[in-house]
Each structure stands twice: as structure tokens, then as C-alpha cells.
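Student: Sequence and predicted model, in that order:
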Amino acid sequence: MSDASLAAPPVKASPFHNLEVLWVRHWTDQLFSFALKRPEDFRFRSGEFVMIGLPGEDGGKPVLRAYSIASPFWAEELEFFSIKVADGPLTSRLQKIQPGDSVLMGKKPTGTLVLDAVTGGERLWLIGTGTGLAPWLSVARDPETYSRFKQVIVCHTVRNVADLAYRDFFTHEIHDDPLIGDEAKAQLTYYPTVTRERFETPGRITDRIKSGDVFADLQLPIGFSPNSDRVMLCGAMAMIKETGELLETYGLKEGSNAEPGDYVLERAFVG
């Protein structure tokens, strides 16, 4: 028998990184954020998503879900924004992670909520509901966003005021960012809406688009223009579909990585 026949078969490379949890922040009893140590060879475009998970219990297959990366492409850590589901296969366990624990992350980021998928314009709308805010945390910290668009509007719709995670970040903290702080102060507008409590801008973002309130509040011409407005959508399926239909009535066309357009949505989340 030759030495070659005795050689062990090559070990198949894992499709996942096993990453250390750096910090965890619980916003409410339903929302939390966490950060993972970034592998040196991991590259992604701001706005992309990746698979996040935990090993299966009792040796079963890993439990994985798609998560938008909330960090910009240049960040040294990878941040994520998640809901908590008491009986969820993943989040029922993921919400209990602590610094020093390990989390699985896929090696291949992908997605459509990237600057490459929209054509040039004057105004970029980043419209999200709930944890659909996550990709906007990434895109809003990318220098290219401010070089390509004169105005960036982050719209975040939630049920309760306490759900406006990152409100302080978008109204104050981002202005101190060493890379894009000055640009954000001059070009970024944060527009939150709340559906189940009293708030200065109440209701669903789709209703405020239909009524024209969002444009009046921001002192903009009523409606979206294919000549000047570009839109990204992430969050609840109903919001994405309704807003997409509204944008089409204004003449905006959906784009993709292969063929950039006037607006984009993440079909991996919509189904």
C-alpha cells in the first residue's frame, strides 16, 4: 500500500466564519444589536447582507438567517440589528449571546441595497421599517453616498417610540463620525414615523407618501421624480410592495446589480 493511499482526505473548508461577539446592546424587549470581530479577509459593499447563525442543537445543522450588515464597508467590526422572537429557531437563542461568545457568519456577502444598483440622482431615499433600518446604517456611513447625492433621507417607521433604535445616532452621533461627519451634518435628514403612539410624524411612511405629508415636512416638491430621486427599500414586505408600486406610478424603475435603476429592494427578504 502506497503512502498516497494512506493519506487522509482533504478537510473540506467551512462555508462559515466562527466569530467572536464583541458587544451586545438590547434596545427593547424585542430589539437588539450586536457586533462581531471582522475577519481580515472579509470584504463587502455597504448595504449587503450575509448569513448569520448558530450551531444546531444536539449536533444538528446550523440555524441561519439573512442579516443586513449595519457597518459600513470600512469598519473594523461587523454590526447587526435584530428582532427577538421568543420561539424563533434562531433569535430565541441569538438574543442570549454575550461578549466572548461565538456566532457563525457566512463568507459570501451579497445583496441589492447597494449604491452600484442605483443610477445617479440628486436625492437618495433610504426607507425602512423595523430592523430594515440596518442597511441604511451602512449606506449612510459610506463616503460615496455623499459624493453621489446632494441629499440623503433616512426614513424609519416603527410601532412605538422606543423602537426608534439609532435615533440618537442619526440625529447627533453620526455628525461626529471622523470620515463622513461633516457631510452627514450638511446632507443627511432623518425622518422617523411611529404608528401606534403619539408622535410628531405619525403613521406609516406609505400613508405619508400618499398624503404628501413627507414631502411637505421636508419642504420638497410633492412626489418622486425619475430625474432626481433614487430610493432603497428594506423592511416589512407589505411596505416594500406598496412603496414599490407607488414609485412605479411616479415613473421610477426598479434596478439591480446587473442593471442599475431608480429604486431597489432586497428580494431575498421579500420572497
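Tutor: That came through fine.
Student: From here on, just use CA atoms for contacts and neighbour counts.
Tutor: OK.
Student: After the lengthiest helix in the chain, heading C-terminal, what element do we hit next?
Tutor: If you go by DSSP state H, the chain has its longest helix at helix 237-249. Counting by DSSP states H and E, the next helix or strand C-terminal to helix 237-249 is strand 263-265.
Student: which residues sit in contact with residue 23?
Tutor: For residue 23, the contact set (C-alpha atoms under 8 Å, 6 or more residues apart in numbering) comprises 34-36, 98-99.
Student: Quick check: buried residues in the longest helix of the chain?
Tutor: For helix 237-249, burial by neighbour count (16 or more other C-alpha atoms under 10 Å) applies to 237, 239-240, 243-244, 246-247.
Student: all helices for the chain, in order.
Tutor: For the chain, the helices defined by DSSP H occupy 3-6, 91-94, 134-139, 143-148, 167-171, 181-187, 205-211, 213-217, 237-249, 267-270.
Student: most tightly surrounded among the ones you listed?
Tutor: helix 134-139 (a mean of 27; mean count of other C-alpha atoms under 10 Å).
Student: Give me the contact list for it.
Tutor: With C-alpha under 8 Å, 6+ apart as the test, helix 134-139 has contacts from 46-48, 68-73, 80-81, 113-115, 126, 145, 154, 234.
Student: take the one below as the second:
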Amino acid sequence: MTDAATPADPKYTRQRVTSRITWQSNKLFSLRITRDPAFRFIPGQFARLGLAVDQPAIDAANREPNEWRAYSMVSHPGESELEFFAVAVPEGKFSPELSRLREGDTIWVDKTSFGFLTLERFVDGRDLWLVSTGTGLSAYIPMLRDPVTWQRFSRVILVHGVRHSNELAYRDELLALQQSRKDSGGGQLIYLPMASRENIDPAWSPSLPRTTLAPARLTDLLESGELERRAGCALDPASSRIMLCGNPAMVTDMRKLLSLRNFAAGRRGIPGNLAVENYW
């Protein structure tokens, strides 16, 4: 069930939380909410979510959103609900309130979708590299759920950088997708979870080497060539397309390193082989 936009502001609609997943206690969680039938988006885009923060509980039905934040859709455009993956920042004003939402609670959604971290930025290639840290993974899940992605690329290399292994959200879905792609004989998924503060166990993914690996930052892995060794394929500017989404420092540093290898964003109608999104 979804409510129409309020007369006071036709730019957003009132939605309802339908379910919640807790990935890491008091920190990482996902919410599924109702979706306005008119809301449209492309995999990789984000929505502006609104909450009524620090408003009196009395007459709650008439409260209006006064705080807004951007979150990428985890759900595929063909799904009837919207799904979002978030981290609760204790000192934040919005995310702690978001983390307290439960089934039946109200949330507002801007009627417009935003963002340009989409596959429309690229011409087809052989390899699609999807590099993320933390909740930056959100932008890539709907791409992996989209059959069009597997028609356009022979291999998809998904890199998910976290601090500790208990932050590897959506891992079961990614492992199942990796196996189903292998069984289908179609486009191959190479899932590379990475940790910066604990050893990497090969049990996290069949794509990892069969030895326990030391913790490392994604930028160090790229600079040393270890990232390509773990993936089993090279980052070739002629045939590879790469997306970066997550911590702004990671995005900035990786972009600099990739520019030295002839990776660049598209400009003036010329398609590039690099697309980026800072996730906060």
C-alpha cells in the first residue's frame, strides 16, 4: 500500500516499511519499503529518502519529512518494492533514525531518481569491474540482478572492500549468483570480498586464492597488481569498464591510480571506461 503525495509537497510520496534485515548488530541493515507505481529508476541510481526527525510524536500521522538523504536502490527496477542498504552512524542525524524503523513505519521517497553511475555510461566491453567499499555495494546489486548486464559483458568482477568479514552483506546472494552463472555457462561472476583489518579466508568466496591472505586496502592491491592476480584477469583500458562507489578517499585514490593506466570518465559524447560515485 502506498499513499499519494501530500498536497503540501507533490515532489514526494509516503511509503511504508515492509521488512528489515540486520546484517551487523547496531550497524548494517537493509530495509524494504512499498513503491509508488510511478517511481522509475535505472540500476545504479539512488533515491532521496525523507524522515520526520525530532518532531513531536503527537499527531504523528500529519508529520512531514524534514531530513533527507540519498541511498542507492538495491532492488531491481522490475521489483514491486524498493530495497535499501544502510549503515547506522551513531553521531549522525538521519541514519540512526532510519535504523530504528520497523515494519509498518512511515518513510518518504522523492518522486525523482538521481545519479549517473549506470551502465549507460559505457559501450559494451569484455570485463565489467564493480569496485565498492561498505554500503557502496548497493549500486551494483541491481546491475547483477539485471539480465542485460550479462548480455553486455563476458565477465563481471565484483570487489567489495570492508574492514571485517561480518560486514559482507548480501554474501549468500552473491555466492549463489556466482554459482548460477557458472552453471548457466553465460557471463561469469568473479566475487572478490576484501578486508582491511583481518586476514581474508578463501571460504568467503570460491574466487579467492586457496591461501589465507593478509589484510590490505584496495588502493594497495591495485597498485601492487595483486587485485588483478586475485581476479585472474587484467585491467585493460581497451576491453575493461570499471565503476568505483564508496568511501570518497578510496574513490579519489583509485581514480588517480587508474588514470595512470588510461582509464577515464566519458566526456563530450565520448564514452569512457571509468565511472565513479562518492557514497556520502
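Tutor: Arrived safely, thanks for sending. These numbers come from a predicted model, not from an experiment.
Student: Of the helices of structure 1, give the one that comes closest to residue 227 of structure 1.
Tutor: Among the helices of structure 1, helix 237-249 comes nearest to residue 227 of structure 1, with 12.7 Å by C-alpha to C-alpha.
Student: how close does the closest one sit to structure 2?
Tutor: Taking mean C-alpha distance after the TM-score superposition for structure 1, the mean distance separating helix 237-249 of structure 1 from the aligned residues in structure 2 is 0.8 Å.
Student: Which positions in structure 2 sit opposite that helix in the alignment?
Tutor: Helix 237-249 of structure 1 lines up with residues 248-260 of structure 2 when matched by TM-score structural alignment.
Student: Distance from stretch 83-97 of structure 2 to the middle of the chain?
Tutor: Computed by C-alpha atoms, centre = their mean, to the nearest Å, the chain-centroid distance of stretch 83-97 of structure 2 equals 15 Å.
Student: I meant stretch 234-253 of structure 2, not that one.
Tutor: From the chain centre to the centre of stretch 234-253 of structure 2 is a distance of 14 Å (C-alpha atoms, centre = their mean).
Student: Also stretch 242-255 of structure 1?
Tutor: The answer for stretch 242-255 of structure 1 is 20 Å, by C-alpha atoms, centre = their mean.
Student: Could you do stretch 122-137 of structure 1 as well?
Tutor: With C-alpha atoms, centre = their mean as the basis, stretch 122-137 of structure 1 stands 7 Å off its chain's centre.
Student: how about it, aligned to which bit of structure 2?
Tutor: Mapped onto structure 2 using TM-score structural alignment, stretch 122-137 of structure 1 covers residues 126-141.
Student: Would you work out how far apart the start and end of that stretch are?
Tutor: Taking C-alpha to C-alpha, to the nearest Å, the first and last residues of stretch 126-141 of structure 2 lie 19 Å apart.
Student: what's the answer for stretch 95-108 of structure 1, then?
Tutor: 23 Å.
Student: Onto which residues of structure 2 does that stretch map?
Tutor: Under the alignment (TM-score structural alignment), stretch 95-108 of structure 1 falls on residues 99-112 in structure 2.
Student: Give me the aligned partner of residue 72 of structure 2 over in structure 1.
Tutor: Under TM-score structural alignment, residue 72 of structure 2 pairs with residue 68 in structure 1.
Student: for residue 271 of structure 2, same thing?
Tutor: So, by TM-score structural alignment, residue 271 of structure 2 is matched to residue 260.
Student: need the contact list for its match.
Tutor: For residue 260 of structure 1, the residues meeting the contact criterion (C-alpha under 8 Å, 6+ apart) are 116-119, 254.
Student: Relative to residue 205 of structure 1, which of those residues is nearest.
Tutor: Nearest to residue 205 of structure 1 among the contacts of residue 260 of structure 1 is residue 254, at 19.2 Å by C-alpha to C-alpha.
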